[in-house]
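**Q** Make a model of this:
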Amino acid sequence: MLATLGFLTIGVFLLLILTKRVSVIVALIVVPLVFALIGGFSSDIGTLMLEGIQSVAPTGIMLGFAILFFGVMNNAGLFDPIISRVLKLVKGDPLKIVIGTAVIAMVTHLDGSGASTFLITIPALLPLYDKLKMNRLVLAGVVALGAGVMNIMPWGGPTARAGSALELDPGAIFSPLIPAMIAGIIWVLFVAYILGKKERRRLGVTDMEYDYDQELSDEERKMRRPKLFWINLVITILTIVALVKVWLPLPIVFMVAFAIVLLINYPKPNDQQEQVKSQALGMVTVVSIIFSAGIFTGILSGTGMIEAMALAMVNIIPEGIGGSMAIVIAVISMPISLLFTPDAYYFGVLPVLSQSAEIYGVAPIEMARASILGQMTTGFPLSPLTASTFLLIGLAGVELGDHQRFIFKWAFGTTIVMAIVALIIGAI
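**A** This is a model prediction of the structure:
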């Protein structure tokens, strides 16, 4: 019963947002609420929803102030030299821009944080995409692919969770998959080439020999602070280092950084208020989605639906394919990112699957490797169960359903390519 309710909850949610019958916020709140009531959890529903909201509160605060921080940096002109330099290098060629996007996303995701990757890449590249009238879905999709393939790193969330859940060294899980990961990187660059070529065919190559500053509106020019460029750059670098090193809790890092850059760049109270107002729409949209997602995951976890879905998945695996469970998991690992949060899968589902597979002679470490080929690696930037997905689409200004439809097959392809290579080299 619980498993059925869980699968129906996720199925109806995806159906509603993919067909655009309701907004993501409405679907995240209403769908799990309805199925929880059907399941007889009316007396606990308030507690479960509140616990879910509390669990995502730090993330919501962090993303809200991150948007404010990078919004101020963008208005102050921090990214203008980057955009100007990129424009000169790519010379208005959409193909080069999309490939460059993939490379930038993969490099910035070396820290293993989806949030920081999206916060760095999207604000820096979005003005360029808009200037050339390129498809924002290409930007969001290619950044998602680049971040996804790099999320397999030992210090990334999925590999670290897999190691903890099965009491394995994350390095031992990851090392044999390096050739598979390289294949995945090549695949991502290939996809970027295909998408870039389509954009070049649609838009052509533009002569971009112009002064980028002259393309700004009078309002944008007034907000620029070119004399403070180096100060803003140092503060931004220190902010990113603080995030990676966790000098302070992540929400606090962005709150403090935002207050500092706001004071330095716009010392007048009225100007400070205008800066907050200019970012209000993006901030409110993303934060409201994050808290709505907290209700969604709070109900699914608190009612036991996720645990029931995990057991149901184990029970439906035919005995005949027991010895090939690692291959099966590798293939479905990316799509099931839409069903399970990283914690739910790696701490709830994976140990059960691993125990079952061990009966058929499949080592736990192979199940761990199979899982990280897609589960919340290539799949995390598409999943409605991860906060960073909403940060990505919020910053890029695209709808979740459109983003999923656009990039799902390419993300799934990344997993398939890596799974094939992992199978050939004997990693799984």
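**Q** Please count neighbours and contacts with C-alpha atoms only from this point.
**A** Will do.
**Q** correct me, but residue 402 touches residue 18?
**A** Yes. Applying C-alpha atoms under 8 Å, one finds residue 402 in contact with residue 18, separated by 7.1 Å.
**Q** more neighbours, these two?
**A** residue 18 (19 against 15; other C-alpha atoms under 10 Å).
**Q** can you count the residues close to the residue lying closest to that one once chain neighbours are set aside?
**A** Closest residue to residue 18 apart from its sequence neighbours, by C-alpha to C-alpha, 6 or more residues apart in numbering: residue 401 at 4.4 Å. By other C-alpha under 10 Å, the residues close to residue 401 number 19.
**Q** repeat for the one 10 residues further on
**A** Counted with other C-alpha under 10 Å, residues neighbouring residue 411 total 31.
**Q** And residue 426, by the same measure?
**A** 11.
**Q** and what of residue 126?
**A** Neighbour count for residue 126, taken as other C-alpha under 10 Å: 19.
**Q** Look up how far residue 83 lies from it.
**A** Plainly put, residue 126 is 10 Å away from residue 83 if you go by C-alpha to C-alpha, to the nearest Å.
**Q** Over to residue 134?
**A** Counting by C-alpha to C-alpha, the gap from residue 134 to residue 83 is 15 Å.
**Q** between those two, which one's more packed in?
**A** The neighbour count for residue 134 versus residue 83, taken as other C-alpha under 10 Å, is higher for residue 134 (20 against 17).
**Q** Now the second one, please; I'll put the structures next to each other:
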Amino acid sequence: MNIYLAILGFATMIVITVVLLKKKMSILLAFTIIPLVAGLLAILITGGSPLLIGKWIEKGIGKTYSITLMMMFSLPYFMLISDTGLFDDIVKGIMRRVKVSAPIVCVLTVVVACICELDGSITSVFLITVPLMLPLFEKFHVDKRILPFLISVAILIMCNTPWNPKILRAATLMGNKQGAPAHLFIKLLPIQLFMLVLLIAMAVYFGLRARKGNKEEVTVSNEELLSQFKDTELTKHNMFWWNLLLTAFLITVLIAIPSIPQYFVFAFGLVVALAMNFHDLDQQGTLLKKYASTLFPVAPAVLLSGVVVGVMQESGMLNAMVKALMAIVPSAIGPYFYIIIALFSTPLMLLFTNDTWFYALMPLVAAFSAQYSVPIDVVIATLFMNFGSMISVIAQPQLYIATDLTGITIDEHIKFSFWKLWGINIVVVIFGVATGVFLP
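**A** This is a model prediction of the structure:
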């Protein structure tokens, strides 16, 4: 073991984490400059050629470019579909058929948030769900702190879709494995379904508790509910079934035919959806520019994360760090190290951003666990949810939107949600181990 490489590797992780936590540097700059400096220092330590760093970067970017391409087409596709009103029409269809009560309001919050998160934008989930459901929470006297909590967990659940930015980040850690996002989606599907059932049960409990505390019966008509939905110039109610069928077709192809590049599946979907819904070419161009702005800095950050991974792996830093950990962590704990990290992921996320969790911690834990024959997809699945991100404004600054719209402080959200999130975290890990999803 080269102890100097190990120290350099840990120092690189710490520096990236600290500068991002303290907002001293942008993600793009951190993922470009810091690994470059670390790579040059690694070359000095090992006595290699400075020209090697170009090859390391090329190998790293090779692991992330296809995922970045998929993100460039999948996110605009779902934003377009959302703008046409597909998700609104689904929610309205549900609301027409239910009699509203406090438990139903809480369950509807989960359903609406899950549907809104299909487009992969956490900001839009809060901007749509909170204003829609808050008047109902107030009318039925449901604790307002429950609203951002339920939405936050729903977002975590729906991050497991093959086109979601979070799962695309995780997929980059699997190298050039074909269909990595779909593979992770299928692996995590039992966890996703379990969490959905668990969250709905919690929503019902919160609603029943609120109804029990109400002194008089409260009623809301379905017309009052539906009146909160407003059409825009992009709404296409007449295209509902066509858009739904196209989306179902794309998801089916994505999962059933992994030999087709996933970025091409959504490229095809995007151009077809644009042509179907908006015949004017100028309008299509305007919409593409609008959606393109949402890709920055997420897509470039995913691409440049390959620089971090490439330099850490190819320079020998990651291997040296793993050997150092193996010398420290008792061999009896080694095979379960990733599970221990997962059990404490809620408080641990207060020390990380989403990017440093995926690109600094997870590669190290995955490489360490590989020494005990734990496959990388098992480690990624186990550490994927990082529940604590939904109480960390550093990892998820959109939480300020949720609390401001709800009318509570961020401190109130953290105090209300922390122990509940950690409890769900532990229950989910136990379920994953018991079902074998989180085991080799």
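**Q** which strands and helices sit next to the longest helix seen in the second structure?
**A** Longest helix in the second structure, counting residues (DSSP state H): helix 180-213. Judged by 3 or more C-alpha pairs under 8 Å, 6 or more residues apart in numbering; DSSP states H and E, helix 180-213 of the second structure is in contact with helix 102-116, helix 146-158, helix 165-172, helix 376-383, helix 410-435.
**Q** mind running it again at 7 Å?
**A** Applying 3 or more C-alpha pairs under 7 Å, 6 or more residues apart in numbering; DSSP states H and E, one finds that helix 180-213 of the second structure makes contact with helix 102-116, helix 146-158, helix 165-172.
**Q** Tell me which helix or strand residue 314 of the first structure sits in.
**A** Under the criterion of DSSP states H and E, residue 314 of the first structure resides in helix 305-315.
**Q** Can you check which part of the second structure that helix sits on?
**A** Aligning helix 305-315 of the first structure against the second structure (TM-score structural alignment) gives residues 317-327.
**Q** With the first structure overlaid, how far apart is that stretch on average?
**A** For stretch 317-327 of the second structure, the mean deviation from the first structure after alignment is 1.7 Å (mean C-alpha distance after the TM-score superposition for the first structure).
**Q** Show me what that stretch is in contact with.
**A** 1-3, 5-6, 9, 312, 364, 367-368 (C-alpha atoms under 7 Å, 6 or more residues apart in numbering).
**Q** what do you get for stretch 237-248 of the second structure?
**A** In contact with stretch 237-248 of the second structure (C-alpha under 7 Å, 6+ apart) are residues 85-86.
**Q** what's the matching range in the first structure for it?
**A** Using TM-score structural alignment, stretch 237-248 of the second structure corresponds to residues 226-237 of the first structure.
**Q** Using neighbour counts, pick out the buried residues of that stretch.
**A** For stretch 226-237 of the first structure, a neighbour-count test (16 or more other C-alpha atoms under 10 Å) marks 229, 232, 235-236 as buried.
**Q** tell me which strands and helices the helix or strand immediately after the helix holding residue 314 of the first structure in the chain is in contact with?
**A** Next in sequence after helix 305-315 of the first structure, counting helices and strands by DSSP H and E, comes helix 325-332. In this structure, helix 325-332 of the first structure makes packing contacts with helix 364-372, helix 400-424, judged by 3+ C-alpha pairs under 7 Å, 6+ apart.
**Q** Quick check: which of those is buried the most?
**A** Stretch with highest mean neighbour count among these: helix 364-372 (a mean of 27; mean count of other C-alpha atoms under 10 Å).
**Q** For it, what is the distance to the chain centroid?
**A** From the chain centre to the centre of helix 364-372 of the first structure is a distance of 22 Å (C-alpha atoms, centre = their mean, to the nearest Å).
**Q** by contact count, what packs against that helix?
**A** helix 157-166, helix 170-174, helix 325-332, helix 350-359.
**Q** out of those, nearest to residue 22 of the first structure?
**A** helix 325-332 (27.9 Å; C-alpha to C-alpha).
**Q** post-alignment, that closest one versus the second structure, mean distance?
**A** Compared with the second structure after fitting, helix 325-332 of the first structure deviates on average by 3.5 Å (mean C-alpha distance after the TM-score superposition for the first structure).
**Q** Please work out the angle formed by the directions of that helix and helix 364-372.
**A** If you take axes from the mean of the first three to the mean of the last three C-alpha atoms, to 10 degrees, helix 325-332 of the first structure sits at 10 degrees to helix 364-372.
**Q** right, and the helix or strand after helix 325-332 of the first structure?
**A** Counting by DSSP H and E, what follows helix 325-332 of the first structure is helix 342-343.
**Q** so how much does that following helix differ from the second structure once superposed?
**A** With mean C-alpha distance after the TM-score superposition for the first structure, helix 342-343 of the first structure averages 7.2 Å from its match.
**Q** Check the spacing between residue 115 of the first structure and residue 411 of the first structure real quick.
**A** The separation that residue 115 of the first structure has from residue 411 of the first structure, given C-alpha to C-alpha, amounts to 18 Å.
**Q** hmm, back to that, helices or strands up against the following helix or strand past the longest helix of the second structure?
**A** Once the chain leaves helix 180-213 of the second structure, the next helix or strand it forms, by DSSP H and E, is helix 222-226. For helix 222-226 of the second structure, there is no helix or strand it packs on, judged by 3+ C-alpha pairs under 7 Å, 6+ apart.
**Q** Report the angle between the helix or strand just after helix 222-226 of the second structure and helix 180-213.
**A** Note on helix 222-226 of the second structure: by DSSP H and E, the next helix or strand toward the C-terminus is helix 240-256. Per the same axes, to 10 degrees, the angle that helix 240-256 of the second structure makes with helix 180-213 is 120 degrees.
**Q** Now find how far off-centre helix 240-256 of the second structure is within its chain.
**A** Distance, centroid of helix 240-256 of the second structure to centroid of chain: 21 Å (C-alpha atoms, centre = their mean).
**Q** Quick check: next helix or strand after it?
**A** helix 262-277.
**Q** Next, the residue most central in space within the first structure: secondary structure please.
**A** In the first structure, the residue lying closest to the centroid (C-alpha atoms, centre = their mean) is residue 381, at 3.1 Å. Three-state call for residue 381 of the first structure (DSSP: H, G, I helix; E, B strand; the rest coil): coil.
**Q** if I pick the residue lying closest to it once chain neighbours are set aside, what's in contact with it?
**A** In space, residue 381 of the first structure comes closest to residue 389 once its chain neighbours are excluded; the distance is 4.7 Å by C-alpha to C-alpha, 6+ apart. By C-alpha under 7 Å, 6+ apart, the contact set of residue 389 of the first structure is 381-383.
**Q** if you compare the helices and strands packed on helix 180-213 of the second structure, which one is most tucked away?
**A** helix 165-172 (a mean of 25).
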